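Peer 1: Mind folding the following:
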Amino acid sequence: MTARIDHDALFIDGGWTPPRTDGRTSVVSPLTEQEIGSFPTSTDADVDAAVSSARAALRRDDWAGLTPETRARLVRRFADELEKRAEERATTVTRQNGMPVELARFAEGAAPVQLLRYYADLAESTPLEERRASQPMPGTTIVRREPVGVVAAIAPWNFPAVLSMFKIAPALAAGCTVVLKPSPETTLDSYVLAEAAIAAELPAGVINIVTGGPDVGQYLVAHPGVDKVAFTGSTAAGRHIGRVCGELLRPATLELGGKSAALVLDDADVERTVTGLSTASLLNSGQTCYMSTRILVPRSQSRAYVDAITAMASSLPVGDPMDPATFIGPMVSAAQRDRVLSLIDQGRAEGGTITTGGGRVNGVGYFVQPTVFADVDNASTIARQEVFGPVLSVIAYDDVDDAVALANDSEYGLGGTVWTSDEERGIGVARRVETGSFGVNTFNLDWGSPFGGVKASGLGRELGPEGLAAYQQLKSIFLAS
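Peer 2: Purely as a prediction, here's the structure:
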């Protein structure tokens, strides 16, 4: 766990390719603040080579000529190889971004394997063609599903392995090819992905990996050889990608930021609700896009909830993310830590009351104390901006209509939860909140159901059959009989 991880090549066209430059990117541990590895930084020429390789693979019989059943078997073989490396990939992610290792073992180790197997099954069960009776004239139309083509997949640093696979798994199942650009903070684990692809004998060019920062991503997004962009990241970056893809008439799936609300109803059990909020609001130290970080509570019960949420947050184990007991690890970088602390300071200056936390954890590491704000106005900065750290705002409401209005008074619409002893009542509230996903007394992503946002939280959907459809284009073939 302490050995450096250094790589000298890029994964392009099915093997290790020397980069076109001597430029390198260093990776710094958020726990020790020391460099733990490095990798070559891609140039435009490297991106050109990766896209060219993906385009060539898209036309070759060893990929394009496969039946869905044969392709599914190949995807399952890829899953098997990745499963052998699940622990290595999970711990590599933890070393890079500070994710608590028990979470990483599921989200970054097991979940990518599950997704590949899910989409392999879906590829086998989804017909490529269907025949429809033509309207209004007599005849028949064949509606055919074809791969959209070369996919530029750009993944973030918070859940790098599983969010990469949100894109790679359905793309492969659909018969597309992929150029993956991971975040520079979490690129080392993508080399484990490449090793699994080699061991599974995926055809050359089906998956390619380029490295670097926003400049590399911008070049890839606008590349003439790319047919679709799939991006997870900030709303600001997503807006830029959307503008580029709009100009190019290029489809894009954009999973962006969030500022989700937890609506706590007056019949909810306080202890069970607050226990559930520890995960629904603070998973991965709050570095999760769909977290319910605005806690909306009945005004008559606000004091009890502030006390209970404060006690919960202050009791969460903070420390070494490689310790299985740790719940709150460090922020991914010094810049992210400083951003979170700046927003905490702004929340304090705008009148919010900090009931626990509010600062750094003493010693080495990019830690921020779990922080709870009371007396928060929904119009304040701390309630409007995505913090992406272990910071919660408790906001009082008058009645359910007021709670729904507060939840909807946000530019974002990615996640959210409702907490109640009456599930049907909770479902009724869920139907009224403007968001792409929502949980009743929980929030768990379902591989078989669509996930994505509305408003400033993005465009399109990942996961489920809808996630596969996002990597297919439709062709209608009209017949006279």
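Peer 1: drop to CA atoms for contacts and neighbour counts, all remaining ones
Peer 2: Fine.
Peer 1: what are the ranges of the strands in the stretch 301-450 of the chain?
Peer 2: Here the stretch 301-450 of the chain has its strands, by DSSP state E, counting those that start in this stretch, at 353-356, 371-374, 391-397, 417-419, 439-440.
Peer 1: most packed of those strands?
Peer 2: strand 417-419 (a mean of 28; mean count of other C-alpha atoms under 10 Å).
Peer 1: Let me see the residues that make contact with it.
Peer 2: Here strand 417-419 makes contact (C-alpha atoms under 8 Å, 6 or more residues apart in numbering) with 261-265, 268, 273, 280, 292, 426, 429-430, 438-443.
Peer 1: Check the offset of that strand from the chain's centre.
Peer 2: Distance, stretch centre to chain centre, for strand 417-419: 21 Å (C-alpha atoms, centre = their mean, to the nearest Å).
Peer 1: Also stretch 340-357?
Peer 2: In terms of C-alpha atoms, centre = their mean, the gap separating the centre of stretch 340-357 from the centre of its chain is 27 Å.
Peer 1: could you pull out the helices for the stretch 151-300 of the chain?
Peer 2: 160-174, 188-199, 214-221, 235-248, 270-282 (DSSP state H, counting those that start in this stretch).
Peer 1: what's the closest of those helices to residue 11?
Peer 2: Nearest of the helices of the stretch 151-300 of the chain to residue 11, taken as C-alpha to C-alpha: helix 188-199 at 6.6 Å.
Peer 1: Which other helices and strands does that closest one contact?
Peer 2: Judged by 3 or more C-alpha pairs under 8 Å, 6 or more residues apart in numbering; DSSP states H and E, helix 188-199 is in contact with strand 35-40, helix 68-84, helix 86-97, strand 207-209.
Peer 1: For the comparison step, fold the sequence that follows:
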Amino acid sequence: MTATAIDVETVPSYVRGAWWTPDPAGARGTEVHDASTGELLALVSSDGLDTAGAVDYARTVGQAELGKSTFHQRALLLKELAMHLNAQREELYAVSARSGATRTDSLVDIDGGIGVLFAYGSKGRRELPNSTVIVDGAVEQLAKDGSFLGEHIYSRIPGVAVQINAFNFPVWGMLEKLAPAFLAGVPSIVKPATPTGYITAAAMRMIVDSGILPAGSLQLISGSARDLPDHLDYRDMVSFTGSASTAERLRAHPQIAVGGVRFTAETDSLNAALLGPDAVPGTPEFDAFIRSLVTEITAKAGQKCTAIRRAIVPAGLVDDVVAAAGERIRGRVVLGDPRAENVTMGALASREQLDGVREAVQRMLAAGAQLALGSLDAPGVVRADGSEGTSPDGAFMEPLLLTWPESDADALHNIEAFGPVASVVGYTDVADAVRLAARGGGSLVATVCTNDPEVAREMLTGIAGHHGRVLFLNREDARSSTGHGSPVPHLVHGGPGRAGGGEELGGIRAVRHYMQRTAVQGSPNMLTSLTGIWHPGADRRFDAGHPFRKPLSELRVGDAVRSDLREVTLEDIAAFAETTGDTFYAHTDAAAAEANPFFPGIVAHGYLLLSWGAGLFVDPAPGPVLANYGLENLRFLTPVAAGDSIRVTLTAKKITPRETDEYGEVAWDAVLTNQDDELVATYDVLTLVEK
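Peer 2: This next block holds a predicted model:
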């Protein structure tokens, strides 16, 4: 098929705040075709694109604009963007169908990507401070008198996040990397794969038209960007998804190898599904295994980095697994153009991709594999108009299952056919199953189907070090599970070895990937000023009125109140024991309490002291404090006996306004001391306070 540069649209890039396409009189672009029909859809070219200018624009305009907002403000923008894209999903589904994706495939890509935006929009507000710095871990005392402290903080990297994505998830691939980088405050340059980059560009146009994201926070390069790493340095990060060979070329680039550019990769993965010896035909675990295997070789036509490539089963069940999978495929899989009704499996993304999968299968057959299900011949398909026949220009392929007489064949554990292909191989015992799974050389995910806790434990301890994620399916979770092949934003996505050695997602962990951890040392007052969190030893204000009378607009970190002493009596302890039913011997039996090495005799309940502490610091009249919603970091340090006294010192430690509500959270540093100023208890009181 041929076309001139003016016959079809060129997929645009979006750089430096504007849409860009190459000069029509320039070099011809790469052709992109409809996966089902072979129709020419578009040309892709970046000839003449100023990649250095795009990097500079991100570092200057993008960094400056994102730096104006806090984590919570960025999180709200992610939520707003998710809602905007969610309202336009149908348009993206129509574009996605051209890549051979069924509606279900498109849901995984498009709705999955939007779901990541929603997740980070929520987690950013729930788990991060309403500021621009994250404090990591506890404060370290570096001087005996408390005048010199150290701690760790995360702050955003000062450069750009370059995100190079694979062809199989053109929307999810962009959004799952964008969300944590944006939340961290780092601008992104997205480079999608050429075969499906037109889908990414369609989503990008919706994003740009919304006007939601700050200037410079997101740019798109459609086409080749081989010179992009040349313009990066230690301030920047490259996140890559694709083949291991391309990842290795990137790792070897001077700016990455020696120039300090951060680099993370998610690459090839010969993922496994392991069937426990207890999961025989007729059990829920066997059924779950078959459902998962068939789903993973047919969803996205098997073009998923998380797809099951090796089904490792008891040697005596190989034929049963093939037969059950074949029955399910014949009963449920309708191959054809995804725009036709009832089609459940579409084409591969391109003819080139089809040729690559066929070539890989041929190599596996030559290495000893046997074709147990399916054919390499051109299959019959359902066309877009509902008619049946072949599609000579389409990239269709039947689901294939291979079996291996030799379970240790190198090709089984080294060759990945990135399509609707899986191998079924037998093991002799659980230790052998673990060994075969590990031969994948490092994988993104493994599924274990068993209802035997001992089998599960042996498999987990054996394979965890070789996998980024392990899913256990049994009769209790098989229906509710998100599935083998579905990374979720809450958990890390990545794996060791041939899987790339990187991590993506994982909740707030992914945000930290785009941040620098720095050890900060200084006085309590200095660290309080730098982090916005009060540190023990920093100044406190006791003479500015009771802090519970102050709304957030007036309350300041360091505002404090110190109570008078209150004496504890035996009658108080006995009354609390009787009222609560907590008659533990340390509070009721003098002889037993004295025999305990921790207590001087009968002592007050810890929760009695906490209750008294609240009574000592609370201001009872209605005011800005709306509710107490918890305690954190509670420790009891010194027992309090009858005759001792306690007092509480309460200090505003951290103030977190909510962007969308008329109140915010305040964490108060609470310290209980006795009449000798010994520490009795330390904890944080959490309250909701009106703005």
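Peer 1: Send over the TM-score of the superposed chains.
Peer 2: The TM-score (TM-score structural alignment, normalised by the length of the first structure) is 0.91; 471 aligned residues with a C-alpha RMSD of 2.3 Å.
Peer 1: rewinding a little: I'd like the helices and strands packed on helix 188-199 of the first structure laid out as a markdown table, including distance to residue 363 of the first structure and mean neighbour count.
Peer 2: Output for these, formatted as a markdown table (distance: least, C-alpha to C-alpha, whole Å; neighbours: other C-alpha atoms under 10 Å):
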| stretch | distance to residue 363 of the first structure | mean neighbour count |
| --- | --- | --- |
| strand 35-40 | 17 | 19 |
| helix 68-84 | 36 | 20 |
| helix 86-97 | 18 | 24 |
| strand 207-209 | 36 | 27 |
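Peer 1: which one of these lies closest to residue 398 of the first structure?
Peer 2: Of those, the one closest to residue 398 of the first structure (C-alpha to C-alpha) turns out to be helix 86-97, at 39.7 Å.
Peer 1: Following the closest one in sequence, what is the next regular element?
Peer 2: helix 101-104 (DSSP states H and E).
Peer 1: Mind listing residues that contact that next one?
Peer 2: 90-91, 93-94, 284, 321-324.
Peer 1: Kindly recompute the last result at 10 Å.
Peer 2: With contacts defined as C-alpha atoms under 10 Å, 6 or more residues apart in numbering, helix 101-104 of the first structure is touched by 86-87, 89-95, 98, 107-111, 159, 161-162, 283-284, 320-327, 329.
Peer 1: swap in stretch 129-146 of the first structure?
Peer 2: Against stretch 129-146 of the first structure from outside (C-alpha under 10 Å, 6+ apart): 126-128, 174-176, 469, 471-481.
Peer 1: which parts of it are buried?
Peer 2: The neighbour-count check on stretch 129-146 of the first structure (16 or more other C-alpha atoms under 10 Å) flags 140-146 as buried.
Peer 1: Off-centre distance for it?
Peer 2: That offset, for stretch 129-146 of the first structure, works out to 37 Å (C-alpha atoms, centre = their mean).
Peer 1: what's the span of that stretch, first residue to last?
Peer 2: 9 Å (C-alpha to C-alpha, to the nearest Å).
Peer 1: give me every residue that touches the most centrally placed residue in the first structure.
Peer 2: Closest to where the C-alpha atoms of the first structure average out (C-alpha atoms, centre = their mean) is residue 163, at 4.3 Å. For residue 163 of the first structure, the contacting residues are 107-108, 111-112, 153-157, 182, 231-232, 255, 462, by C-alpha under 10 Å, 6+ apart.
Peer 1: where's the closest residue to residue 632 of the second structure other than its chain neighbours, which helix or strand?
Peer 2: Counting by C-alpha to C-alpha, 6 or more residues apart in numbering, residue 684 is the residue found nearest to residue 632 of the second structure once chain neighbours are left out, at 5.1 Å. Assessed by DSSP H and E, residue 684 of the second structure sits inside strand 679-690.
Peer 1: by contact count, what packs against that strand?
Peer 2: On a contact count with 3 or more C-alpha pairs under 10 Å, 6 or more residues apart in numbering; DSSP states H and E, strand 679-690 of the second structure meets helix 606-617, strand 625-636, strand 645-657, strand 663-674.
Peer 1: ok, the aligned partner of residue 471 of the first structure in the second structure to residue 213 of the second structure distance?
Peer 2: Counting by TM-score structural alignment, residue 471 of the first structure corresponds to residue 514 in the second structure. According to C-alpha to C-alpha, residue 514 of the second structure stands 18 Å off from residue 213 of the second structure.
Peer 1: Next: residue 200 of the second structure.
Peer 2: 16 Å.
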